[in-house]
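Generate coordinates for the sequence data below:
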Amino acid sequence: MEYKKIFLIVVGILMNFPAGFSQNRENKIRKNVPLDSIRLSDPAILADDATSTYYMTGTGGMLWKSKDLKMWTGPFNVVQTDPNSWMGDNPMIWAAEIHQYNDKYYYFATFTNRDVIIDTVKGNEIERRASHILVSDKPDGPYVPMEDLTYLPPEKPTLDGTFWEDTDGKPYMIYCHEWLQNWDGTMEKIELKPDLSGSIGKGEILFRASDSPWSKEYDEEDNEVPNKVTDGPWLFRTKTGKLGMIWTSWDHSVYAQGVAYSKSGTLDGPWEHEKELITPPDYGHGMMFHTFEGKLLMSVHSHREDENGRYIRIPHLFNVDDSGDKIVINHLRND
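Sure thing, here's the model as predicted:
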């Protein structure tokens, strides 16, 4: 079954790169590193006007800096979590993003305490995992905890939280309820406090993995059924004002990224999913940003297996055309 393969992939990544998810990782700062020489899952890039610098985060809790998107310096440790919190002494850090909002910089990431088991579903132990937000006065940190100890229910594994300010003027976190527990991953929203220091109310479902026309797998009887994975949301508006969301799952054995658009123009949708993938196969977990020259780019990672059976993920950049109601990916940037 496809979900078993996905679960084994996740386990394999953790076994091969355990230090890569730790905020206490010993690292040596490197300079003038080409983008395609960096091994990084879930790359997210902030173009900071105040410092004229690009800051790239992702899985692992580390930070890279660049002036031109070509050569990078890093990785820097920028995260300071509380060892007395639910995260424990040394949480894994996944899918970090930096968002500038008002006069602060906010670090959205998934933190996992592997020493705490919150559930067991179909024989799989579910670790304490949740989307959370840290804050800093500077884009390169340090990022520290805020008021709320938790943003989302502790009994619910959540991941890949991202930021969006909706048409009501309120800030929200968009995140995934992990498929390992609910067996049909969901995309959800929760309102945030005005300074993003905590959440307000309860999460609401925007759509489920099974709503997608492209995310499929085979069950034990070889019947084609909806895939269970929701991953990597990123929201945007086109120049015509259309609200969209790119997100990642699996098209059978292929790592894949699709896009959905909101009919109402708000987070409440309803969300209509495009039938075709938005990026080539084995590219995913994307986000978008404007360069200092005004070009719109999409940052993704490639997903492939090397000769030793290890999964390698490398950041890549695509050009994006958002002039119409729907975004168009033109070509892979190699320059």
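
from here on, contacts and neighbour counts on C-alpha atoms
OK.

quick one, longest strand in the chain?
strand 104-121 (DSSP state E).

tell me which residues in that one are buried?
105-113, 119 (16 or more other C-alpha atoms under 10 Å).

Tell me which helix or strand comes right after it.
strand 124-136 (DSSP states H and E).

Mind giving me the packing neighbours of that following strand?
If contacts are counted by 3 or more C-alpha pairs under 8 Å, 6 or more residues apart in numbering; DSSP states H and E, strand 124-136 sits against strand 104-121, strand 158-165, helix 179-182.

if we go to 10 Å?
strand 92-101, strand 104-121, strand 158-165, strand 171-177, helix 179-182 (3 or more C-alpha pairs under 10 Å, 6 or more residues apart in numbering; DSSP states H and E).

and the angle for the longest strand of the chain with strand 171-177?
30 degrees (axes from the mean of the first three to the mean of the last three C-alpha atoms, to 10 degrees).

Could you also give me the structure for this second sequence? I'd like to compare it with the first:
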Amino acid sequence: MPVKCNYIQKEKKIKWTRGSGEFLSLSVVAVMVTYVIIMITGFLQLSAATSQITKAVSTAGRSAAVCTSLEDAQKQVQRVAETAILSENISGIQTSVDYAGGSTSWEPGAYLKVTVSASVHTIEPFISRWILAAGSEQHTLSGNYAKSVIVSVENGDDLIGDTNAEQIFNYLTTHGMTPEGAAGMMGNLQAESGLNPAAVQGHSHDATYCQDYLARVDSGEITRAEFVSENRGFGLAQWTSRGRRGALYDHVQRSNASIGDLEAQLEYLVQELQTSYRMVWNVLSTTHSVRAASDIVLHSYEAPADQSAAVELLRFSYALMFFNEFN
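Down below sits the predicted model:
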């Protein structure tokens, strides 16, 4: 008689605890990797922010050195720092200018201490408490950072340089533009006026006409109303519209200078950029590309009728010439 074999299949129990160690390990590793990535990101943000503060204090220091008084330097340094620092991770920008090295009065050779400070914000894990330097009270990446530089007053109130080109380059770079930004602006000014603050559209090469025109404006023979309504280019940037010519006229009058004064026109040009053409100013004060500076001035500041590729190339060639000569 055959023997029956009954196989009873046992129910296999799943051990849910099996592999939980591996899962826990992976979770810990994932958290650590995320933490490291966040910390690296924080350090990169900090590095970029402090680099901007360092560049800002350097530019602000050059600007302070050519001002005419301590009060003027304090105002100018704040303006320059605010335009030089563009990071969204930086806020609360503050500046100071004080005499240093025993200097007590504003005169050529006097030493100044220029300081730029700001709050830097970075992305950090909630458990971050890192000591960045031995003995430092700074325990997190975010916080207040300050950079200082010592400069000396270069002159009283004169432009620096032997030629219009050198004076313009020095003025623009000490008032907030990078060398590339200044060169880009100058390439356009060369195309517009030949760097001649007395240039009158249609008569730029007639020195006698231009000087007579300046004398008539300065004396009041040509009134403000007549000056602003002429609808032709004048000066370094060949200012043409009523609003821009009127603002230039008023600035020169407040400065008690001639309408063709180079320094007065440079002051107005920088002021106009910082207020009415802030996008252009932001590029000129930060760029390291002569071409980018030249193109944005052409298209967004001067905006002549002809903005073709040929015009771009010509103005860039002028800009590159100035950059190679003075940088």
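
For the two chains, what TM-score is obtained?
The TM-score (TM-score structural alignment, normalised by the length of the second structure) is 0.27; 147 aligned residues with a C-alpha RMSD of 6.4 Å.

that older thread, with respect to residue 303 of the first structure, which of the helices and strands packed on strand 124-136 of the first structure lies nearest?
For these, proximity to residue 303 of the first structure was assessed by C-alpha to C-alpha; strand 92-101 is nearest, at 14.8 Å.

helix or strand for residue 82 of the second structure, which one?
helix 70-84.

in that helix, what's buried?
70, 73-74, 76-84.

Who are the packing partners of the longest strand of the first structure?
On a contact count with 3+ C-alpha pairs under 10 Å, 6+ apart, strand 104-121 of the first structure meets strand 92-101, strand 124-136, strand 158-165, helix 179-182.

Surely residue 98 of the second structure is in contact with residue 111?
Yes. Between residue 98 of the second structure and residue 111 a contact is recorded at 8.6 Å, counting by C-alpha atoms under 10 Å.

who's more crowded, those two?
residue 111 (22 against 16; other C-alpha atoms under 10 Å).

any idea what sits nearest the more buried one, other than its immediate chain neighbours?
Distance criterion C-alpha to C-alpha, 6 or more residues apart in numbering; nearest residue to residue 111 of the second structure, sequence neighbours excluded, is residue 152 at 4.3 Å.

Isn't the one you found up against residue 99?
Yes. If you go by C-alpha under 10 Å, residue 152 of the second structure and residue 99 touch, sitting 9.5 Å apart.

More neighbours: which of the two?
Per other C-alpha under 10 Å, whichever of residue 152 of the second structure and residue 99 has more neighbours is residue 152, with 22 against 18.

and the gap between that one and residue 113 of the second structure?
9 Å (C-alpha to C-alpha, to the nearest Å).

Check for me that residue 191 of the first structure belongs to a helix.
No. Assigned with DSSP: H, G, I helix; E, B strand; the rest coil, residue 191 of the first structure falls outside any helix and is strand.

thought it was touching residue 202?
Yes. Between residue 191 of the first structure and residue 202 there is a contact at 7.9 Å, judged by C-alpha under 10 Å.

Looking at the two, which has the bigger crowd around it?
Higher neighbour count among residue 191 of the first structure and residue 202: residue 191, with 22 against 12, using other C-alpha under 10 Å.

Could you tell me how many residues sit around residue 260 of the first structure?
Using other C-alpha under 10 Å, residue 260 of the first structure has 22 other residues around it.

what's whatever helix or strand it lives in packed up against?
Here residue 260 of the first structure sits within strand 254-262, counting by DSSP H and E. Under the contact definition 3+ C-alpha pairs under 10 Å, 6+ apart, strand 254-262 of the first structure sits against strand 231-237, strand 243-251, strand 271-273, strand 283-290, strand 296-305.

Now do that strand and strand 283-290, the angle between them.
Using the same axes, to 10 degrees: strand 254-262 of the first structure against strand 283-290 is 50 degrees.

on that earlier part again, please enumerate the shared neighbours of residue 152 and residue 113 of the second structure.
61, 64, 99-101 (C-alpha atoms under 10 Å, 6 or more residues apart in numbering).

Would you convert those into TSV that also reports secondary structure and distance to residue 278 of the second structure?
Below are those laid out as TSV (DSSP: H, G, I helix; E, B strand; the rest coil; distance: C-alpha to C-alpha, whole Å):
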residue	secondary structure	distance to residue 278 of the second structure
61	helix	21
64	helix	21
99	strand	31
100	strand	33
101	coil	36
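
so can I have JSON lines of those residues showing distance to residue 255 of the second structure?
Converted to JSON lines, these look like this (distance: C-alpha to C-alpha, whole Å):
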{"residue": "61", "distance to residue 255 of the second structure": "24"}
{"residue": "64", "distance to residue 255 of the second structure": "19"}
{"residue": "99", "distance to residue 255 of the second structure": "26"}
{"residue": "100", "distance to residue 255 of the second structure": "29"}
{"residue": "101", "distance to residue 255 of the second structure": "32"}
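
Please list only the buried members of those.
61, 64, 99.

could you dump the residues you listed to CSV with distance to residue 210 of the second structure?
Shown next, in CSV, are these (distance: C-alpha to C-alpha, whole Å):
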residue, distance to residue 210 of the second structure
61, 37
64, 33
99, 43
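
looking at this, residue 10 of the first structure is in a helix?
Yes. Assessed by three-state DSSP, residue 10 of the first structure belongs to a helix.

who's in contact with residue 28 of the second structure?
22, 34.

I misspoke; the intended subject was residue 95 of the second structure.
Per C-alpha under 10 Å, 6+ apart, neighbours of residue 95 of the second structure: 57, 60, 74-82, 114-118, 146-148.

rerun that using 7 Å as the cut-off
Contacts were defined as C-alpha atoms under 7 Å, 6 or more residues apart in numbering; by that measure residue 95 of the second structure touches 77-78, 115-117.

From those residues, pick the one nearest residue 35 of the second structure.
residue 117 (28.8 Å).

what's the angle from the strand or helix carrying the closest one to helix 70-84?
Here residue 117 of the second structure sits within strand 111-120, counting by DSSP H and E. Strand 111-120 of the second structure runs at 40 degrees relative to helix 70-84, counting by the same axes, to 10 degrees.
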